[in-house]
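Novice: the sequence isn't on hand, but the structure is:
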């Protein structure tokens, strides 16, 4: 039924077929690129380009991968479903996802013009239909893997902080104890209890 409506309205499909490297970082970057294609995210965030260049995923530093993970969490599908992302296996046909110009579908679907993401209003430029396999491959699985990685990295950093504090603590305690120890050189002013 959705395909018939698409043909009757003459909805123009946009986009191209791409090959994404088989790596969770590349897949997460591709997901972000798709979301940037749907939402108006590129205007003030000119540095998003390095996070969406999925073909060069191996150029990201550890800190960049952490930032990518946080970016993906801020544009997770739960916030976008039914607004600019739509699950429809039939419309996608042989593709895993398809993009459509917003003006072409506005007459037949309830589309939100603006979406609140990370506390900021974002304009919806296009809509995307996807298959569940696309969502699993390019968002859910990479987000789980990268989220676990980020959790391990945070735990390692916390352990390093504790180790540094523990190593510094004896010197600090010794310094404090020598300063706080009373001087007991006179016999009349000091009492030692054993």
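Specialist: Sure thing, it's come through. Keep in mind that what you see is a predicted model, and the values were worked out from it rather than measured.

Novice: only C-alpha atoms for contact and neighbour calcs from this point on.
Specialist: OK.

Novice: show me what contacts the residue most central in space within the chain?
Specialist: Nearest to the centroid of the C-alpha atoms of the chain, with distances taken as CA atoms, centre = their mean, sits residue 72, at 2.2 Å. Taking CA atoms under 8 Å, 6 or more residues apart in numbering, we find residue 72 in contact with 28, 32, 143.

Novice: turn those residues into JSON lines, columns for secondary structure.
Specialist: Formatted as JSON lines, those follow (DSSP: H, G, I helix; E, B strand; the rest coil):
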{"residue": "28", "secondary structure": "helix"}
{"residue": "32", "secondary structure": "helix"}
{"residue": "143", "secondary structure": "helix"}
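
Novice: ok, second structure coming up, stack it against the first:
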């Protein structure tokens, strides 16, 4: 929703290549989160360098997984993440920066994450394929990796299918 004031919107996204690895894709997702909201915590920022996903230990991989759970799209949708194929253009996601925004757009100025108010820097639009490729799919596979009970249930189900 736009008001009477003039609003300047600028695309700011860049093309990137994310390694085909679940942890790397989750780190890229965290990078997108940190691009949209104030993310000045060095402990979180170290988990956004998706090209160096291989340098993380198994425990750090699990931290990435848990950060992604805490910062899920449910928390960010319609605040700083917006599903819009049209606004993504030729890519699967796009970042936008607003200037001279007062009370003229429905995007929020700040968002509360983990009990702390964070300044909104940009918004991101995404396609469903981006969400599937960079959050839903990797998180489902990592949930299996970090939840031994779930792995056992899946293995038993697969074995039951094979035996039948």
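Specialist: Received the coordinates, thanks. In this text, all values refer to a predicted model and were calculated from it rather than measured experimentally.

Novice: can you tell me the helix or strand for the aligned residue in structure 2 for the residue nearest to the centre of structure 1?
Specialist: Matched to structure 2 by TM-score structural alignment, residue 72 of structure 1 sits across from residue 68. Assigned by DSSP states H and E, residue 68 of structure 2 belongs to helix 58-70.

Novice: pull out the buried positions in that helix.
Specialist: 61, 62, 64, 65, 66, 67, 68, 69 (16 or more other CA atoms under 10 Å).

Novice: equivalent analysis for stretch 121-134 of structure 1, please.
Specialist: Neighbour-count burial for stretch 121-134 of structure 1 [16+ other CA under 10 Å]: 124, 125, 126, 127, 128, 129, 130, 131, 134.

Novice: now do it: distance from first to last residue.
Specialist: 26 Å (CA to CA, to the nearest Å).

Novice: so it matches what in structure 2?
Specialist: Counting by TM-score structural alignment, stretch 121-134 of structure 1 corresponds to 117-130 in structure 2.

Novice: for the longest strand along structure 2, give me the average deviation versus structure 1.
Specialist: Assignment by DSSP state E gives strand 93-99 as the longest strand of structure 2. Mean deviation of strand 93-99 of structure 2 relative to structure 1 after superposition (mean CA distance after the TM-score superposition for structure 1): 1.3 Å.

Novice: so that strand corresponds to what in structure 1?
Specialist: Aligning strand 93-99 of structure 2 against structure 1 (TM-score structural alignment) gives residues 97-103.

Novice: for structure 1, what spans make up the strands?
Specialist: Using DSSP E, the strands found in structure 1 span residues 13-14, 85-87, 97-101, 114-117, 120-123, 126-130.
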